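Participant: Below is the sequence, then the predicted model.
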Amino acid sequence: MNPFDLTGRLAVVTGAKRGIGFAMAQALAAAGADIIGVSASLDPESSAIADRVRESGRDFSGHRVDFADRAQVTAFADRLAANDRPVDILVNNAGTIRRSPASEHPLGWFDQVLEVNLTSGFLLSQILGRRMLEAGRGRILFTASLLSFQGGINVPGYAAAKSGVAGLVRALSNEWAGRGVTVNGIAPGYIATDNTHALQHDPDRSRAILERIPAGRWGLADDIGGAAVFLASDAASYVTGAILPVDGGWLGR
C-alpha cells in the first residue's frame, strides 16, 4: 500500500486561488484527495485551481470567504461541519501581509493580519476539528513562516500572527494527537509569490536573501506541495506538533 495515497479523502484548502495554496491544493489532488478550495476572491464557478484539480480526476468545490470577517468564516465552517461527507484534511493557508515600520504601523492593519492569518485558522480548526475528534482521525495543517522563528522587518502584525500559528499548532496537537487528529505546520522560506513581490524586486534585499539560502534560489510554490501531501498522509501519522521548514536551508545557516 502507498502511505502517501489520499484517495477518497476530502481536503479543505484556504487561500487556494494562487501561490502556495494553489500548489498545495494541486498536490493533494494529484495524491487522490477531493478539494474544497476557498479564497477571498475565488470565483466559485470558474477558476484555474478548479480546472487543475479536475484534470487530476478529482472533485472540486469552490467558495468565496473573507477571512477578515469572523462571521463569514464561522458560517462557512458550520456549513462544512454539517455536510454528510466529513472533512479529512484541513489546510489553513489563507494569509495577508502589511508592511510598515512598527512605530507607524496602523492598528487596523495589525488587527486584520492577525484575523486572517491566525484567528480564521483557529475557528476553522475548532469547528471542523470537533467532527474529526468524533471520528478519531484527521489532519490539520497550518502555513507558518520563517517569521514563526524570527522577527522580520516592518511586518510586526505578520510576525506576531505567524509566531501565534506555531504556538497554536503545538497547543492543538497537545490536546488532539491522542485522539487521532494530527496538527502540523509548514514554514515556507522565501517563496516567489505575490506576498514577496516587493522583496524580489528590491535588488539589495533580494541579493542578501539569496546569499543566505544554501540552495541558492528563491523557492517556488510547488516546492511546498510535497510537504503538504506528506503531512496530510498516513506516512505522517506519528508526526504532530511540528513546524516543517521548506526553506532551501535558510534556518540552517
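Facilitator: Thanks, I have it.

Participant: make it CA atoms for all contacts and neighbour counts henceforth
Facilitator: Will do.

Participant: Run through the residues that contact the residue nearest the centre of the chain.
Facilitator: In the chain, the C-alpha closest to the average C-alpha coordinate belongs to residue 93, at a distance of 2.4 Å (C-alpha atoms, centre = their mean). Contact criterion C-alpha atoms under 8 Å, 6 or more residues apart in numbering gives 13, 14, 15, 16, 20, 21, 117, 121, 142, 143 as the residues in contact with residue 93.

Participant: ok, now residue 59?
Facilitator: Contacts for residue 59 (C-alpha under 8 Å, 6+ apart) come out as 34, 35, 53.

Participant: ranges for the helices of the protein?
Facilitator: Under the criterion DSSP state H, the chain carries helices at the ranges 19-30, 48-55, 70-82, 107-114, 120-135, 156-176, 197-200, 203-212, 222-232.

Participant: Please identify the deepest-packed of the ones you listed.
Facilitator: Neighbour counts averaged per stretch over the helices of the chain are highest for helix 19-30, at a mean of 26; criterion: mean count of other C-alpha atoms under 10 Å.

Participant: Tell me the helices and strands packed up against that helix.
Facilitator: The contact analysis (3 or more C-alpha pairs under 8 Å, 6 or more residues apart in numbering; DSSP states H and E) places helix 19-30 against strand 10-14, strand 34-39, helix 48-55, helix 222-232.

Participant: next, the one to line up against it:
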Amino acid sequence: MFDITGKKAIITGGAQGLGLTMAETFQKMGAEVAVIDISDEVYNVPAKLNETNVLVHAVKGNLLDLDQLKDSFSEALEKLGGKVDILINNAGMIQRKPALEFSIETWNRILGLNVTSVFELSRLAAVEMKKQGSGKIINMGSILSVLGGYNAAAYSTSKGAILQLTKSLSNEWAEFGIQVNAIAPGYMLTTMNDDLMNDPVRAPQVEARIPAKRWGTAEDVAGVALFLASPASDYVTGTLIPVDGGVLAR
C-alpha cells in the first residue's frame, strides 16, 4: 500500500532541509529521484544519498526564471527516462519583516517562487501524468496557509494561495488519476527558522504554542509525503495535511 518502488519523483528545493530528507526517504523506499535546486549544493546530493543502488539525479535551475524552470523540468524528466509519477513542489522562500518595510521586489520574488513556479511545474507534470493516467503532486504549504503569521505577509499570502491552488488543481485533474495535495509543516528545525529559534523572545513563545512541546523535524514531514506519494492515498485529493504538533488544532 505504501510501496513506491520504481516510481519516478521530482523534488524541488531538494539540496537541503525538508527537500533533502524527502529525497533520501523516497530513494530508500525505491523511487528514482531528480532533485532541482538553485544551489550548487544540488550536485552533492547524489553522493550524499548513496546508500542504495537507486538513482538520484541533480538538476540546477532558477525556478524564478520561467524559461529555466521549463528547461530544468525537461532535464529532470529526461534523466528519469521520460516519466514522472511524483512531483513535490518544495522550493520556497520567506523574509520576515513588517509589511510597511517590505519591498515590492521581495514580495514579487516570494510570490513568484512560492506560487507561480508551483503552478507552472504542476502543469508541466500534469501533462505527463495525464498520459499515463496517474500521478501525485504534493505542494508544500504551511500552517500560515491558515494562520496569518507575524511579520510574514508575503509568505503567508503565498502559502494561502498554495492551499487554494491545491484545491483547484485537484478538482480539475482527479478524473485523470492525478491526486493533488498539500502538506502544512509547523515550526520545523530547519535553516528557514534559524532566526526564530535564535530569537530569545519569539523562541519561547513558539515552543509554548506547540501542544507536542517540540519543534518538528524533516522526518516528520517525509513520512506524510511518503503517504501522499503512495497508493495509500489514491482516494485522497485536494486536502491540506498539517504536520505541526497540534498547532492548528489549538
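Facilitator: Everything's here; your move. Since this is a predicted model, take the numbers as computed values, not measurements.

Participant: Superposing both, give me the TM-score.
Facilitator: After superposition, the two chains reach a TM-score of 0.95 (TM-score structural alignment, normalised by the length of the second structure), with 249 aligned residues with a C-alpha RMSD of 1.4 Å.

Participant: quick revisit: I'd like the helices and strands packed on helix 19-30 of the first structure laid out as TSV, including distance to residue 150 of the first structure.
Facilitator: Below are these laid out as TSV (distance: least, C-alpha to C-alpha, whole Å):
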stretch	distance to residue 150 of the first structure
strand 10-14	24
strand 34-39	27
helix 48-55	32
helix 222-232	20
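
Participant: For the one in the first structure that sits across from residue 98 of the second structure in the alignment, which non-adjacent residue is spatially closest?
Facilitator: For residue 98 of the second structure, the equivalent position in the first structure is taken to be residue 101, counting by TM-score structural alignment. What sits nearest to residue 101 of the first structure in space, not counting adjacent residues and going by C-alpha to C-alpha, 6 or more residues apart in numbering, is residue 154, at 4.4 Å.

Participant: Counterpart of the one you found over in the second structure?
Facilitator: Under the alignment (TM-score structural alignment), residue 154 of the first structure pairs with residue 151 of the second structure.

Participant: Who are the contact partners of its match?
Facilitator: 96, 97, 98, 99.

Participant: For these, which ones persist in the first structure?
Facilitator: Counting by both residues aligned by TM-score structural alignment, their matches' C-alpha atoms under 8 Å, those that remain in contact in the first structure are 96, 97, 98, 99.

Participant: Columns neighbour count and distance to residue 169 of the second structure on top of those residues, output as a markdown table?
Facilitator: What follows is those, written out as a markdown table (neighbours: other C-alpha atoms under 10 Å; distance: C-alpha to C-alpha, whole Å):
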| residue | neighbour count | distance to residue 169 of the second structure |
| --- | --- | --- |
| 96 | 15 | 29 |
| 97 | 14 | 31 |
| 98 | 11 | 32 |
| 99 | 13 | 30 |
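
Participant: just to revisit the earlier point, reformat the helices of the first structure as JSON lines; add distance to residue 64 of the first structure.
Facilitator: Written out in JSON lines, the entries for the helices of the first structure read as follows (distance: least, C-alpha to C-alpha, whole Å):
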{"stretch": "helix 19-30", "distance to residue 64 of the first structure": "14"}
{"stretch": "helix 48-55", "distance to residue 64 of the first structure": "13"}
{"stretch": "helix 70-82", "distance to residue 64 of the first structure": "9"}
{"stretch": "helix 107-114", "distance to residue 64 of the first structure": "18"}
{"stretch": "helix 120-135", "distance to residue 64 of the first structure": "14"}
{"stretch": "helix 156-176", "distance to residue 64 of the first structure": "22"}
{"stretch": "helix 197-200", "distance to residue 64 of the first structure": "24"}
{"stretch": "helix 203-212", "distance to residue 64 of the first structure": "33"}
{"stretch": "helix 222-232", "distance to residue 64 of the first structure": "22"}
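
Participant: Wait, residue 64 of the second structure touches residue 114, no?
Facilitator: No - under the criterion of C-alpha atoms under 8 Å, residue 64 of the second structure lies out of contact with residue 114, with a separation of 9.3 Å.

Participant: the more surrounded of these two?
Facilitator: Neighbour comparison, residue 64 of the second structure and residue 114: the larger count goes to residue 114, with 29 against 18 (by other C-alpha atoms under 10 Å).

Participant: Now check that one against the first structure: what is it aligned to?
Facilitator: For residue 114 of the second structure, the aligned residue in the first structure is residue 117 (criterion: TM-score structural alignment).

Participant: Which residue, other than its chain neighbours, is closest to that match?
Facilitator: What sits nearest to residue 117 of the first structure in space, not counting adjacent residues and going by C-alpha to C-alpha, 6+ apart, is residue 95, at 4.8 Å.

Participant: same check, this time on residue 205 of the first structure
Facilitator: For residue 205 of the first structure, ignoring the flanking residues on the chain, the nearest one in space by C-alpha to C-alpha, 6+ apart is residue 199 at 6.1 Å.

Participant: What is the equivalent residue in the second structure for the one you found?
Facilitator: Across the alignment, which pairs residues by TM-score structural alignment, residue 199 of the first structure is matched by residue 196 of the second structure.

Participant: Surely that match and residue 203 touch.
Facilitator: Yes - in this structure residue 196 of the second structure lies within contact range of residue 203 using C-alpha under 8 Å: 5.6 Å.

Participant: these two touch, right, residue 143 of the first structure and residue 90?
Facilitator: No - under the criterion of C-alpha under 8 Å, residue 143 of the first structure lies out of contact with residue 90, with a separation of 11.0 Å.

Participant: the more surrounded of these two?
Facilitator: When neighbours are counted by other C-alpha under 10 Å, residue 143 comes out ahead of the other of residue 143 of the first structure and residue 90, with 27 against 24.

Participant: Now check the second structure for the residue matching that one.
Facilitator: Under the alignment defined by TM-score structural alignment, residue 143 of the first structure corresponds to residue 140 in the second structure.

Participant: my read: residue 4 of the first structure touches residue 237, true?
Facilitator: No - counting by C-alpha under 8 Å, residue 4 of the first structure does not reach residue 237; the two are 10.7 Å apart.
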